[in-house]
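> Whatever this is, show me its structure:
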Amino acid sequence: MLFIDVDGVISLFGFPPHSPPPGRFQLVDGIAHYLSATAGEHLRALSARYESVWCTGWEEKAGEHLPHALDLPTSYPHLTFARNPGRVHAHWKLDEIEAYAGARPLAWIDDAHDEECHAWASAREQAGAPTLLVTTAPADGLTAVHVATLTAWADAVPPGAA
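Sure, this is the predicted structure:
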C-alpha cells in the first residue's frame, strides 16, 4: 500500500518565488495550490506496484480534484481523519493509517514525518509489517529519487509479507 500526502508532496510550497520548480497553479475550492509538473508521472509509475491511498487533510477533495489535474487513470480511496485524534504528541494521521492498512506492508510519502512516525514505523517493522517512510521537501515534493526508492522497496518486500 502507498499512502500519499498532498501538501508538500504534490502541492508544493516554500520555494523561492523567483525560481519555482516545474509546475502550475491550480484552484481547489478557491485556494491556489502549486502542483508539481512531475507528480502525475511519478504516481502513474508507482501504481504498477502499489495500491495507492490519499493520506491528506484534503480527504475526499484529493479524489475530486487531483486525478484530472495530474492525469491519473483513476482516483484513489482516501482516509478520513478525526478532527480531534486524541493521540498525545503523535502524528495526527497514524491511527487512520494503521486502521486502514492493518499489518499489510505500506509505504507513506509525506513532508511531515516526525519522531512518532519513525517510532511507529519501527514498531510495525519489528512486528513483521514492512513499513517505509519517504519524507519529501515541500519545495520539491515527490521526485524521481523517491520513486526509485519506493520501487526498489516494493520489489524487495517478500510476497505474502504480513
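> okay, CA-based contacts and neighbour counts for the rest of this
Fine.
> And for Phe25, nearest residue in space, chain neighbours not counted?
Excluding its sequence neighbours, the residue lying closest to Phe25 (Cα to Cα, 6 or more residues apart in numbering) is Tyr34, at 4.3 Å.
> If we go by neighbour counts, what in the helix or strand containing Asp95 is buried?
Asp95 belongs to helix 94-101 when elements are defined using DSSP states H and E. By neighbour count on 16 or more other Cα atoms under 10 Å, the buried set for helix 94-101 is Leu94, Glu96, Ile97.
> ok, the first one - contacts?
Remark: with contacts taken as Cα atoms under 8 Å, 6 or more residues apart in numbering, Leu94 is in contact with Cys117.
> do you know how far it is from His65?
Distance of Leu94 to His65, computed by Cα to Cα, to the nearest Å: 24 Å.
> and this one, so I can compare the two:
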Amino acid sequence: MNSLKITLMAILLTFPALATERIGRMGVGFTNQLKNDIPAVSFKLQKSKSFAFGGLLGINTSDTGGWAAGLKGYRNIFDEPYLTFYAHFMGALINKKTNTIQDDTGFQFDLGLGTEFSFQGLQSLGFSVEFGLSMYKIDEFTIETTGSNFVVAAVHFYL
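As a prediction, the model looks like this:
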C-alpha cells in the first residue's frame, strides 16, 4: 500500500515538471489562415498562464497579391504536458488585388477553439490546430466554419 502511495505521489509531482513553460517567451512563425490566401509571418507572446496575444503580417507584391495585418488574442482553457487548449479571437485587415489596376480591401474576424502542442525534446516548437467561425469581407460578406491543421493554423518557434 505504501509503495502504491509513493508511486502515485511521484507521478503526480512529476507532471508539472513536464509541462511546457512558455510564459514570457515569444514564438515566431507562420500562418496561412488569412482569407486572401497570403501566407503571413506571425508571433505569439504568452503573457500569463491564461492569456497570450499575437500578431500577423503578410504581403505579396505580385499582380494578384495583396497584404494583410492583424492581431490575435488567446485565452488558455486547459493545460497538459506538451499541449494547451485555448479559445481565440483574430481581427485582421486584408487586401487582395483583383487585377493590375484594382484591389479590394476588407476585414476578417475569427472566433474559435484550438490547441497548441509540442513534442518531448522539441518544446521550442509549437504546432497549432484550430476550428471555429470566420466572418470576412473582401468583395462580399461571408460567414463560414473553419478548421485549420497545423500547416494552416500556425507553427511557432519559441525564443
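> Report the TM-score for the pair.
Once superposed, chain against chain, the TM-score is 0.24 (TM-score structural alignment, normalised by the length of structure 2); 68 aligned residues with a Cα RMSD of 5.1 Å.
> And the buried residues of helix 94-101 of structure 1, which is closest to Arg44 of structure 1?
Using Cα to Cα, the shortest approach to Arg44 of structure 1 within the buried residues of helix 94-101 of structure 1 belongs to Ile97, at 21.6 Å.
> Can you identify each of the strands in structure 2 by residue range?
Secondary structure of structure 2 (DSSP state E): strands at 26-31, 40-46, 51-60, 66-80, 83-97, 103-119, 122-137, 141-148, 154-158.
> got the angle for the longest helix seen in structure 2 vs strand 66-80?
In structure 2, taking DSSP state H as the definition, the longest helix is helix 2-18. Put simply, helix 2-18 of structure 2 runs at 160 degrees to strand 66-80, going by axes from the mean of the first three to the mean of the last three Cα atoms, to 10 degrees.
> Tell me which residues of helix 2-18 of structure 2 come out buried.
Buried residues in helix 2-18 of structure 2 (16+ other Cα under 10 Å): none.
> again with stretch 40-48 of structure 1
For stretch 40-48 of structure 1, by 16+ other Cα under 10 Å, it's Gly40, His42, Leu43, Leu46.
> close enough to count as contact, Glu130 of structure 2 and Thr115?
Yes: using Cα atoms under 8 Å, Glu130 of structure 2 makes contact with Thr115 at a distance of 6.5 Å.
> where along structure 1 do the strands fall?
Using DSSP E, the strands of structure 1 run over residues 2-4, 11-12, 23-28, 31-36, 52-54, 106-110, 131-135.
> Let me have those strands in CSV, adding distance to Trp153 of structure 1 and mean neighbour count as columns.
What follows is the strands of structure 1, written out as CSV (distance: least, Cα to Cα, whole Å; neighbours: other Cα atoms under 10 Å):
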stretch, distance to Trp153 of structure 1, mean neighbour count
strand 2-4, 11, 23
strand 11-12, 24, 24
strand 23-28, 27, 14
strand 31-36, 23, 18
strand 52-54, 15, 22
strand 106-110, 9, 23
strand 131-135, 8, 20
